[in-house]
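**Q** Just the structure for this:
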Amino acid sequence: MDPIDYFTEENSADVVIARIKNANDKRLAAVMEVFVRHLHAAVKEIEPTYDEWERAIWFLTATGQICDDKRQEWILLSDVLGVSMLVDAINTRRPEGATENTVLGPFHVEDVPHREMGSSISDDGKGEPLYASGRVVDVDGNPIKGAVIDTWQASHDGFYDNQQPDVQPEHNLRGIYKTGADGRYFYRSIKPCYYGIPKDGPVGKLLLGLNRGNTRPAHLHYIVSAPGFETVTTHIFVNDDPYLTKDAVFGVKQSLIGNFEHHDDVEKAAKLNISNPYWSVEYDFVLTASQQN
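**A** This is a model prediction of the structure:
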């Protein structure tokens, strides 16, 4: 009888991995081998008591139990541990100068109205006016015609429309725009506010126990796509936000921090068809050619 058939503290991972060597799904087996080795190594390093391991089991149980069609606590856990950002970084490696990805977040919705370039996505008019503009270009700086810009954001007090269906109009602060031959985009909105991720569940209790905050810095969301180019899912962060280095989900990248400027200029505001005073941010999205090209 091979000694590896018998479980010991020393060979625990090897014994478990030996049981999956005949798996039909080789990728699954490879993933589980890495997972088992690291998990067993962590347990050996931590040496949890029975009570501590039971608490860990109940944490995982509670994380699953709070999930439903409107809330995904597992994604939230992945986010606050930095795993969502790591998986995103691995899958969106791009050349220097190209716009970087960051997390999609849980508040994107489908069937958003297409809006006329220059129009406002703020349907309730609440908040400090913002004029957002820029270009969609390739890595050589050439404008991309027909790029689709799907944008959404939180309100002036830190809530998305689908969080406040009785307060905000449906599709408030959401819109889809399409660039012309010059690759430019411009639209009106309001300056977004920082907000807290849910803290009433097991992930919130975990953050509390670690003395970590649950706040995301203010940002504008974007999905930018064009035929022949890789789709970019990203944010533009507000440069004066106090939580830039404390993002609960590690989504901030230095290249994604926009320069939000405050203006008090009645004449210029009138030309932009925006109330005065107002904020502006100009940011170019740089897309890379898709690998199929």
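**Q** contacts, neighbours, all on C-alpha from now
**A** OK.
**Q** what ranges do the strands span in the stretch 1-150 of the chain?
**A** Assigned by DSSP state E, counting those that start in this stretch, the stretch 1-150 of the chain shows strands spanning 129-138, 148-153.
**Q** With respect to burial, which of the ones you listed scores highest?
**A** Among those, strand 148-153 has the highest mean neighbour count (mean count of other Cα atoms under 10 Å), at a mean of 23.
**Q** what angle separates that one from strand 129-138?
**A** Going by axes from the mean of the first three to the mean of the last three Cα atoms, to 10 degrees, strand 148-153 is angled at 150 degrees with respect to strand 129-138.
**Q** One more, please, to line up against the first structure:
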Amino acid sequence: MDFTVETATDAVVDSFRETEDQRLREILESLTRHLHAFVTDIKPTLEEWEAAIGFLTAVGRKCDDSRQEFVLLSDILGVSMIVETMNGAEEGTESTVLGPFHMTASPRRELGDSIDLVGTGRPCVVSGQVLSADGTPLPGAELDVWQCDEQGFYDVQQPDAQPPGNGRGLFRTDDEGRFWFRSVVPSHYPIPTDGPVGRLLEATGRHPYRPAHVHFIVSAAGHRPVTTHAFVAGSPYIGSDAVFAVKRSLITDFTESYDEQAAAHFGVATPFTHARFDVVLTPEVVLAPEAEASQ
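**A** Okay, here's the model as predicted:
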């Protein structure tokens, strides 16, 4: 059969018919149909097609151990948030994007430790409790935390200015599911614009800024983990995040406190900034043996 624009889609879809992995076959068939429909819709010239291949090649070349340009591309196109939202729990703390800077392991820290190894920003305490959906505290839950500094940079962006692990910490909740750590108030910041994704934003007249936030990945035995942010209420760009990640329920007050008792408990001096961010996890659904057998 001749390969034409009209026959191309069916021919390529048919080429996957022997794929043993049915999920892989389903994905490839859908990808083929949607991609072919997109191409026949926009009718790219050969020069435009070559430019698209060159762009994707440049995105790949920009990826390294401390930078994930493909994640950044997925973020600014809204794909990351679609995937996160489709896979998020129906109850509990809402999920949001992982972001391109979770590229290095967070150091294990004790409750109350500071993740600020530089000490130049406004002192801040982040505290909260990890709970199951029914309100039961979850002792021993793990929180992987990372954030930029008060200038808007992550440690991996400034290896000469920030020590490795600055702004990062791996914590476990206490017997009542509580956690607290010291840090600085993060800043809003631009996503990296020195690569192909930045050039795409410039070409489309879009700004590259994200509102201030602290990243969390929270997990506990028997529960679905959640990747989320605590967004600083009132931060610039809270209504126009470049990666579409803000959800109303995640906007958190970072409030100036003069509470001497609280300051003594957290090991800081007054005044300090305090943010309360509770995390609710959804229990994993455990299927009965007969239900598993029927699937």
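**Q** can you redo the strands of the stretch 1-150 of the first structure as CSV with distance to residue 203 of the first structure?
**A** Below are those laid out as CSV (distance: least, Cα to Cα, whole Å):
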stretch, distance to residue 203 of the first structure
strand 129-138, 33
strand 148-153, 23
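**Q** Ok, which of those comes nearest residue 33 of the first structure?
**A** strand 148-153 (39.5 Å; Cα to Cα).
**Q** Which other helices and strands does that closest one contact?
**A** With contacts defined as 3 or more Cα pairs under 8 Å, 6 or more residues apart in numbering; DSSP states H and E, the packing partners of strand 148-153 of the first structure are strand 174-178, strand 219-225.
**Q** got TSV for those, with mean neighbour count and distance to residue 29 of the first structure too?
**A** Output for those, formatted as TSV (neighbours: other Cα atoms under 10 Å; distance: least, Cα to Cα, whole Å):
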stretch	mean neighbour count	distance to residue 29 of the first structure
strand 174-178	22	42
strand 219-225	22	34
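**Q** And those strands: which comes nearest residue 64 of the first structure?
**A** Of these, nearest to residue 64 of the first structure by Cα to Cα is strand 219-225, at 27.4 Å.
**Q** What is the corresponding segment of the second structure for the following helix or strand past that closest one?
**A** Next along the chain after strand 219-225 of the first structure, taking DSSP states H and E as the criterion, comes strand 232-238. The alignment of strand 232-238 of the first structure onto the second structure (TM-score structural alignment) spans residues 226-232.
**Q** Ok, stretch 65-84 of the first structure next?
**A** Stretch 65-84 of the first structure maps onto residues 61-80 of the second structure, going by TM-score structural alignment.
**Q** What's the match for residue 174 of the first structure in the second structure?
**A** So, by TM-score structural alignment, residue 174 of the first structure is matched to residue 168.
**Q** quick one: the helices in the stretch 1-150 of the second structure?
**A** Remark: helices assigned in the stretch 1-150 of the second structure by DSSP state H, counting those that start in this stretch are 5-15, 22-42, 46-61, 69-76, 79-87.
**Q** what residue lies at the spatial centre of the first structure?
**A** Geometric centre of the first structure, nearest residue: residue 103, 2.0 Å, by Cα atoms, centre = their mean.
**Q** shouldn't it be in contact with residue 236?
**A** No - assessed by Cα atoms under 8 Å, residue 103 of the first structure is found out of contact with residue 236, at 11.8 Å.
**Q** Pull up the overlap in contacts between these two.
**A** The contact sets of residue 103 of the first structure and residue 236 do not overlap (Cα atoms under 8 Å, 6 or more residues apart in numbering).
**Q** Now the match of residue 174 of the first structure. Nearest residue, chain neighbours left out?
**A** Distances taken as Cα to Cα, 6 or more residues apart in numbering place residue 146 nearest to residue 168 of the second structure, at 4.2 Å, with adjacent residues excluded.
**Q** Which position in the first structure pairs with that neighbour?
**A** Correspondence of residue 146 of the second structure to the first structure, assessed by TM-score structural alignment: residue 152.
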